[in-house]
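*Asks:* my questions concern the predicted model and sequence given below.
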Amino acid sequence: MHGGGGIEIGSHVIMGANCYLIASNHQYRSRELPIMLQGDHRRGISIGSNVWLGGGVTVLDGVSIGDNVVVGAGTVIAEPVESNSVVFHSRALTQRGMF
């Protein structure tokens, strides 16, 4: 967990192995300045109650996940997730779509 922007976690949350919660992000506005000198933004992460994050899930800054949500293993969450949802990313389908 990287909680620079704050992380709120509800009750009865399960996280599989190797989950990442990254509650800040570097800004990149100029090629002239080193990235580390360009600051960052910190919106934070909110995870509701009764949520299951499968192994290897990554939750990025600014995301809120509602209650009663299942996130499949290996999924990257970059946008809000509504309550009572199942979210997953199938790499097999993505790879087939690339050919």
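*Replies:* Yes, it's here.
*Asks:* when you work out contacts or count neighbours from here on, use the C-alpha atoms and nothing else.
*Replies:* Noted.
*Asks:* next up, the contacts around the spatially most central residue of the chain.
*Replies:* What sits nearest the mean C-alpha location of the chain, by Cα atoms, centre = their mean, is Val59, with 1.0 Å. Neighbouring residues of Val59 by Cα atoms under 8 Å, 6 or more residues apart in numbering: 20-22, 45, 76-78.
*Asks:* would you list those residues in TSV and tack on neighbour count and distance to Gly6?
*Replies:* Converted to TSV, these look like this (neighbours: other Cα atoms under 10 Å; distance: Cα to Cα, whole Å):
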residue	neighbour count	distance to Gly6
Tyr20	17	14
Leu21	19	10
Ile22	22	9
Ile45	24	6
Val76	18	19
Ile77	20	17
Ala78	13	16
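*Asks:* farthest-apart pair in these, please.
*Replies:* Ile45 and Val76 (13.4 Å; Cα to Cα).
*Asks:* please enumerate the shared neighbours of these two.
*Replies:* 59-60.
*Asks:* measure how buried Val57 is and give me the count.
*Replies:* When neighbours are defined as other Cα atoms under 10 Å, Val57 has 22 of them.
*Asks:* let's bring in a second model and compare:
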Amino acid sequence: MAAPSSSGAAATAAVDEFLAQVPSTPQELAENKRRMENGELYFAFTPDLVADRRRCALACHLFNQAPRDAPRRELVALWKQLIRDDTPLPPPAGTPEEDEALFADQPWVELPLRADYGFNVVLKEGVYVNASSTWIDTLPITIGARTLIGPNCSFYSGGHPLHGKVRNGIRGPEFGKPIVVGEDCWLGGNVIVLPGVTIGAGSTVGAGSVVTKDVPPGVVVVGNPARVIRVVE
């Protein structure tokens, strides 16, 4: 086996040095955030990231406490607060029915839900998310337009090292891989999607499936791990 290059050894040494202690200075925190956003090992229990998760937890609580008969305007405003989207809502329409129609293309998210950061959850127009969804949005989780998501579905874009001593509980590093679900998909109830997975447009994931690897467009997958059982003509 060839000896590692000096640049490779230097890079490994830099990672080892970074992982030797939890970041604390502004420069270290900025580097930690950069590593998180680039899918590299990073520390999740730094003050800035803990504050981000606490903000999201409060936003989730407010969303989940909304009245069952709350108007769409209120629910959309709470959702935008959760995902940290400050785009203003359109001015109120003349009647309640006309006002509801203003939000026809907005994602429809049933409560309750749970998310880590919120701002990494990207739902395109016409997406429907049934109750009790979970979003571990270490990195972006993007759901394509008109996709339907059943109850109790979970999206895990975060992961941990396999070696226990490296993992080291809340003092150890984590990593993230983005999740992408294409347009016009349907995920049945209790589906779990793991880090780094892409589900192709128009595909269906059977209830209770665990999606561990990419799914082609236009197929039906079921099982744990999910496997293709049918191609949709």
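*Replies:* Happy to help now that I have it. Worth saying up front: this structure is predicted, and the values here are computed from it rather than measured.
*Asks:* quick one: the strands in the first structure, in order.
*Replies:* 7-9, 14-15, 20-22, 25-26, 40-41, 45-47, 52-53, 58-60, 64-65, 70-71, 76-77, 86-87 (DSSP state E).
*Asks:* export the ones you listed to a markdown table and tack on distance to Thr94 of the first structure?
*Replies:* Putting the strands of the first structure into a markdown table (distance: least, Cα to Cα, whole Å) gives the following:
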| stretch | distance to Thr94 of the first structure |
| --- | --- |
| strand 7-9 | 30 |
| strand 14-15 | 24 |
| strand 20-22 | 22 |
| strand 25-26 | 26 |
| strand 40-41 | 30 |
| strand 45-47 | 27 |
| strand 52-53 | 21 |
| strand 58-60 | 18 |
| strand 64-65 | 23 |
| strand 70-71 | 17 |
| strand 76-77 | 14 |
| strand 86-87 | 15 |
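*Asks:* show me what the residue nearest to the centre of the first structure aligns to in the second structure.
*Replies:* Superposed on the second structure with TM-score structural alignment, Val59 of the first structure falls opposite Val193.
*Asks:* swap in Ser24 of the first structure?
*Replies:* Ser24 of the first structure maps onto Gly158 in the second structure, by TM-score structural alignment.
*Asks:* so its match touches Ile136, yeah?
*Replies:* Yes. Taking Cα atoms under 8 Å as the definition, Gly158 of the second structure is a contact partner of Ile136 at 6.3 Å.
*Asks:* ok, back up a step: Throw the contacts of Val59 of the first structure into JSON lines and include distance to Trp52 of the first structure, thanks.
*Replies:* As requested, those are arranged in JSON lines below (distance: Cα to Cα, whole Å):
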{"residue": "Tyr20", "distance to Trp52 of the first structure": "13"}
{"residue": "Leu21", "distance to Trp52 of the first structure": "14"}
{"residue": "Ile22", "distance to Trp52 of the first structure": "17"}
{"residue": "Ile45", "distance to Trp52 of the first structure": "15"}
{"residue": "Val76", "distance to Trp52 of the first structure": "14"}
{"residue": "Ile77", "distance to Trp52 of the first structure": "13"}
{"residue": "Ala78", "distance to Trp52 of the first structure": "17"}
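*Asks:* wait, which of those residues is closest to Gly10 of the first structure?
*Replies:* Ile45 (11.3 Å).
*Asks:* and Pro96 of the second structure, how many residues sit next to it?
*Replies:* 12.
*Asks:* so how far is Arg73 of the second structure from it?
*Replies:* 10 Å (Cα to Cα, to the nearest Å).
*Asks:* show me the helices in the second structure, by range?
*Replies:* 6-19, 26-37, 47-64, 72-82, 96-101, 164-167 (DSSP state H).
*Asks:* contacting residues around the closest residue to the match of Ser24 of the first structure other than its chain neighbours?
*Replies:* Nearest residue to Gly158 of the second structure, sequence neighbours excluded (Cα to Cα, 6 or more residues apart in numbering): Gly176, at 4.3 Å. Contacts here follow Cα under 8 Å, 6+ apart; on that basis Gly176 of the second structure touches 36-37, 39-40, 138-139, 157-159, 195-196.
*Asks:* check Pro178 of the second structure too.
*Replies:* Pro178 of the second structure touches 139-141, 157, 195-197, counting by Cα under 8 Å, 6+ apart.
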